[in-house]
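# no letters, just coordinates:
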């Protein structure tokens, strides 16, 4: 103190910031300093925190004097951003002395502290600049020492720390609990708010959650203050702790009750966890090819995320015995300490098992979310048996039907399920149903891809797959197997005469009869059209195969009664056995097909086994194939012409060009022998063009000779017809030969026509625009129908000679021919019957109004010279 006289000490703070310099007399017990306008002392600088520091008045023990202590940070114990510096040294708290310079983060905001005596209240109250006080005191104070400073006793700092515990902010009136505790763990002070909130705090002491860990906590942190969260029962508080080692004091106050905030945060975290689980589960459901594996993984992710003890999937179904609606547990995930209850939840009828309420609630689209103790007694029995204390169920709906339900259960404690958990379960249910729907669609698509839509039998793809899987087993076991190729005889005639609807019904009935005639384990597939393939996987004796083949032929002997029709159908079968000549799937099918055509050549309605001799080419055929390559350039080909005759008038209405090969050594080679070789080698294209040019040139020669104009018909093979520049080639031939387009008729087979109907239509329309006539040759031998061929621009339909040959031997064939002629005429087509050889055939054709015929009854194929002579003889005499 100043001498022996008690003198009043005045405290000043001179502020220097961006707004200039100002002097603040310090009269209050507490000041807050910072950039925010709500502070007691506002500092104008961006480097200053919103609340940068606290200025506390502290009493000097055993005196009536006091000083000030400055503390870094705000009332909650949060430090400033840029720090507090006193006389250039960074500090967290400091007892101010006269002349101390305080920097708030930077030099742009500073303050200087003064403790001055011998200043009157009047002067102290006036607005003045502390730097001008020297002049004032030169007149009123001791000239020797006009600026008397406060001499602070060493005990002042300790006293000031003790005084700090009273935060000169009226703790008795603050609504927040404030507690003080010494370093011995004794509670030294409770404000009224603390006593009211924690009535047993003094009794419990450091065992109380508010004080637990404080003594150890203050020794493990660097700062003199920190903030922590404290749980008291179900409540959570944010607690600010300030400790002063010099004064043996820990002061804490409750900033706020954050129970609701913590609950919201926990719910948000749980929601995020559940959403992540849904996304992960969806990946499993989408990524796993196996539906069951995907469900197991999804339930595990869901159960873990929801922190449940069980996750279920139940599915509704008809009870296997009573046929009433029941439910069964299909998938279940449990924690390691929980016992599976899968066997308890199988085939439970809703009505008789006590679960009728579940069906009512869930089928209406609502969830079930309850503690076990609140369930009806009958339902509690199920849940208590499994140790379930709370249950959450949501419905699964598939195509608007109540398909089942998804559930979570807790066996650890009674749990109230949150809205996030219910929402997550519903989302998961939607993902599972979506996966189930996708699986059903995929199964349907796979079934359709592997089965024939009409008959329901496996198709070619599945048959090949089964055959490829069966072969290794047969080889490993030392067994054989058989592949049978079956083709219905003249089935297309039924389609053409009676329509595809009846034909499809007949195919379905045929397929069923054939299936019924097989052994258990045998497979029949629809190969296409009226062709079937049969796999006999276990063959120890060839007699077994023969018996199956005979049963299939016998199965077709009885009539089929469909739509008032009595229909008969036979079949031809080709059989190949697994052996050294047919060692793989491709060869087996190829050889069975070869044997099939051999069976047809044998008169149909029989079966034939494949043998090497059926497919081996003889040396003569190999020599012929080589010679064919030079036949065109050696002028070995010639064209013959067979007249087409009008039945009513007997006049020749056209000629058909027929290719012949005069081999220099073998003589005349039949077209049925060398034409397939030409097709196979590709030579048919240049050979066919030569025939076209030769025929057109001959027809033009006849016209130039004054003979009656007529059309010349030329056959186009499949490869000829498919060549890209066919139309241009034909136009060029017509231009070179001078023949008008309407005197040319091009013939294609049914097979050629329907291989690619859109392509065929485009080519034929182009040819029709040129004026060329189009004819379908050998009708009845392919797999088309008039209903399909009517889409093409056709002019003539030629009935295959195989029908004419059977005309007088089979009354059914006569009905077929009559139907073909009638249907063809209704479509505006001109009908020509091929292979007519006797008067009886001619009379029948005349009776059904068939216009034209070709055959040995009138003319055999003629050389150009002979044909010319015939045409000249038919010329009318003048």
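Structure's in. What do you need? Model, not experiment: these values are computed from the prediction. Numbering: from 1, shown residues only.
# rest of the way, CA atoms for contacts and neighbours
OK.
# what about the strands in the stretch 401-550 of the chain?
Along the stretch 401-550 of the chain, counting by DSSP state E, counting those that start in this stretch, strands occupy 401-410, 480-488, 523-528, 531-539.
# buried sites along the longest one?
What it means is strand 401-410. 402, 403, 404, 405, 406, 407, 408, 409, 410 (16 or more other Cα atoms under 10 Å).
# quick check, nearest of those residues to residue 138?
When the buried residues of strand 401-410 are compared for distance to residue 138 (Cα to Cα), residue 410 wins out at 85.8 Å.
# now that closest one: how far from residue 337?
The spacing between residue 410 and residue 337, counted by Cα to Cα, to the nearest Å, is 12 Å.
# can you check residue 289 too?
30 Å.
# for comparison:
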């Protein structure tokens, strides 16, 4: 520069200047960033090629023209330059954007304005130096985008970590708004597949302002049928990216029609997967213009889709747990917990309204027989059908619940008169009039109902349910298939039986069962040849109870199999202990209940217990009653043949008290026959009983069965049995039932 000006003529060509000026000209032109000079009137006097390119004009069109003309439409730039001319102060942070008609589009520049003063300090012009910062701004923008993306992901993931399951739906809506606004789309949404994986529903949706929601109409969509092209891709776990719906291929005609019906111009969806299961997809769409989604945006959708899938999985798991807490899994009905909660909530309301609450406890008559004879699968199917019928017999504000086992309960609030409850009970009884069709089985089932009323029969939920239970027990004792209201005059014996049954459920866990062993003596040799294991219940209040006091209750309550199993295990364990202690070899027989005998795996159960105790099958005998043997002779014969095949010996108990037909003795391979004690007691006074006993003994020997006489209490009875060739005796004459310790002493004394 000379005198504060560039060292060549502003408008002269390089050929008209000195070598130094030409050098300066080329040096200026070679600078890769824009440089130009404005005189004090803001007219271009110098301009390099980079500046000309930035200003979108050839150099020759720029020199000599004013700034206003060259940068028309950029008033902000002109204003800043004029301010520098006015103040004479440099400006080094002017940013300018110039849109180019090239693939590069808009370029951004950072411009410095340097005032040029002469020796007289007067402003002669302004040197303008620019820097193309487009790439730097692009990097900064991408970085800001990435940071914002990560912030959104962090915000969403942190929110869902601490979000309660009942707020997950609202959390998804908040997250859809965040990603929708971030991606600058018109809608963001979630679709979930139903359990069959074929039908999908729009479950969550966010819409930008002015965009019509679609969630209300996008329900029950059959994906494979209605959107086959889209369905194949989403079920293939693909990201479906459609920048322009108008450009969809011909095979996506159905999708194009649906998207256009929703005014969608472009969309993108990512699959949502739980484990190996596709549960749905997360999507964004635009209804205003086509849109390309960046890899970062797709990554955002992937991550948010995973967050949603995990959150929904947690929600479903917690809902399942909550459902299981308050519902019966077999029938789907509310369970005891939920009913008790509801009843406790209703009672205060009835206090204010002066209304009654009715509690109806429904017991299915002889349900255990169905379960035992036809199997649990049929029993479960029956319970589900009963639940379905009961639901049709109540109003929407009533409640029916399964209390467990074969018991259901109906809760009727806002009752005015007991007669209303009676009508409701009759309506419930009507539900059992038609047979239940369960596969190949047609079942005619009845029910008994016990009813208690608030406030007459109790002022809290526990008392009301307990009194309904007492009333149900009374209904069953009246012949079943009826309903009974609770009243305080229900006899004490019924109440005692209920309390006894409730206590019986705890006997095994409480260690209240004991076994007594009654020796069996061979008459000829007077030696001990065996014993019968007899269960006793050591009741804490009633003392030692014989089986007649509690086994019928156990059968009604469905506990007899558990008792049988306990007796079997304890007897075998005790027998093994005696063998290891060197006691003489003998067998011990156990009594088998009807319920236990109806188990198809009876032989395997006994075989397993014998193996666990390392016992030979000959060590164990099984007794069944004559009446039990006659219940189903084919089933009995099959089970006994299986027992016989593994070496177990068995006897028929209480012979002479059952059916008159004796044909089952040929069908069933018994080893022993036990004469019922009722014959033995009367043989001294009645000659007919003596004749019957001799006939039984002769018949048994003819069938190659040994005979055991039960209930022998006198020398006279023993003498008769000896002369009648009876093989063995069992009774108080020889020994009463003994504890294991006393039995050991007895055996040692008679060895």
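Ah, there it is. Bear in mind that the values here come from a model prediction, so they are computed numbers and not experimental data.
# where does the residue most central in space within the first structure sit, in terms of helix or strand?
Centroid-nearest residue in the first structure: residue 286, 6.1 Å away (criterion: Cα atoms, centre = their mean). Using DSSP states H and E, residue 286 of the first structure maps to helix 259-287.
# run through who's touching whatever helix or strand comes next after that helix.
From helix 259-287 of the first structure onward toward the C-terminus, using DSSP H and E, the following helix or strand is helix 291-306. Helix 291-306 of the first structure is contacted by residues 270, 273-274, 277-278, 280-282, 284-288, 309-312, 331-334, 408, 421, 432, 435-436, 439 when judged by Cα atoms under 8 Å, 6 or more residues apart in numbering.
# tell me the buried residues within these.
Buried residues within the contacts of helix 291-306 of the first structure, counting neighbours by 16+ other Cα under 10 Å: 270, 273-274, 277-278, 280-282, 284-286, 309-312, 331-334, 408, 421, 432, 435-436.
# now for the strand or helix carrying residue 93 of the second structure, which elements pack on it?
Element membership for residue 93 of the second structure, per DSSP H and E: strand 91-99. When contacts are defined as 3 or more Cα pairs under 8 Å, 6 or more residues apart in numbering; DSSP states H and E, strand 91-99 of the second structure packs onto helix 75-87, strand 106-117.
# okay if I get those as a markdown table plus mean neighbour count?
Listed next are these as a markdown table, based on neighbours: other Cα atoms under 10 Å:
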| stretch | mean neighbour count |
| --- | --- |
| helix 75-87 | 15 |
| strand 106-117 | 19 |
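# got those as TSV, with distance to residue 551 of the second structure columns?
TSV is the format used below for those (distance: least, Cα to Cα, whole Å):
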stretch	distance to residue 551 of the second structure
helix 75-87	102
strand 106-117	95
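# what does stretch 718-727 of the second structure contact?
By Cα under 8 Å, 6+ apart, stretch 718-727 of the second structure touches 522, 523, 524, 694, 697, 706, 707, 708, 709, 712, 729.
# what about residue 428 of the first structure, neighbour count?
Neighbourhood size, residue 428 of the first structure [other Cα atoms under 10 Å]: 24.
# gap between it and residue 270 of the first structure?
16 Å.
# kindly report the same for residue 116 of the first structure.
Computed as Cα to Cα, the residue 116 of the first structure to residue 270 of the first structure distance reads 61 Å.
# one more: residue 315 of the first structure?
Residue 315 of the first structure is 28 Å from residue 270 of the first structure, by Cα to Cα.
# ok so, going back, what's the most buried one of the strands of the stretch 401-550 of the first structure?
strand 480-488 (a mean of 25; mean count of other Cα atoms under 10 Å).
# tell me what that strand is packed against?
Against strand 480-488 of the first structure (3+ Cα pairs under 8 Å, 6+ apart) you get helix 460-477, strand 531-539, strand 571-577, helix 585-601.
# cutoff 10 Å now
Strand 480-488 of the first structure sits against helix 460-477, strand 523-528, strand 531-539, helix 542-555, strand 571-577, helix 585-601, strand 607-609, with contacts defined as 3 or more Cα pairs under 10 Å, 6 or more residues apart in numbering; DSSP states H and E.
# one step back: of the strands of the stretch 401-550 of the first structure, which is nearest residue 658 of the first structure?
Nearest to residue 658 of the first structure among these is strand 480-488; the distance by Cα to Cα comes to 30.1 Å.
# what range in the second structure matches the closest one?
Aligning strand 480-488 of the first structure against the second structure (TM-score structural alignment) gives residues 356-364.
# what's residue 534 of the first structure aligned with over in the second structure?
By TM-score structural alignment, residue 534 of the first structure lines up with residue 410.
# quick check: its match touching residue 425?
Yes: between residue 410 of the second structure and residue 425 there is a contact at 9.5 Å, judged by Cα atoms under 10 Å.
# what's the overlap in contacts for the two?
Residues touching both residue 410 of the second structure and residue 425 (Cα atoms under 10 Å, 6 or more residues apart in numbering) are 360, 361, 362, 393, 449, 451.
# contact partners for residue 334 of the second structure?
So residue 334 of the second structure contacts 323-328, 399-403, 408-409 (Cα under 10 Å, 6+ apart).
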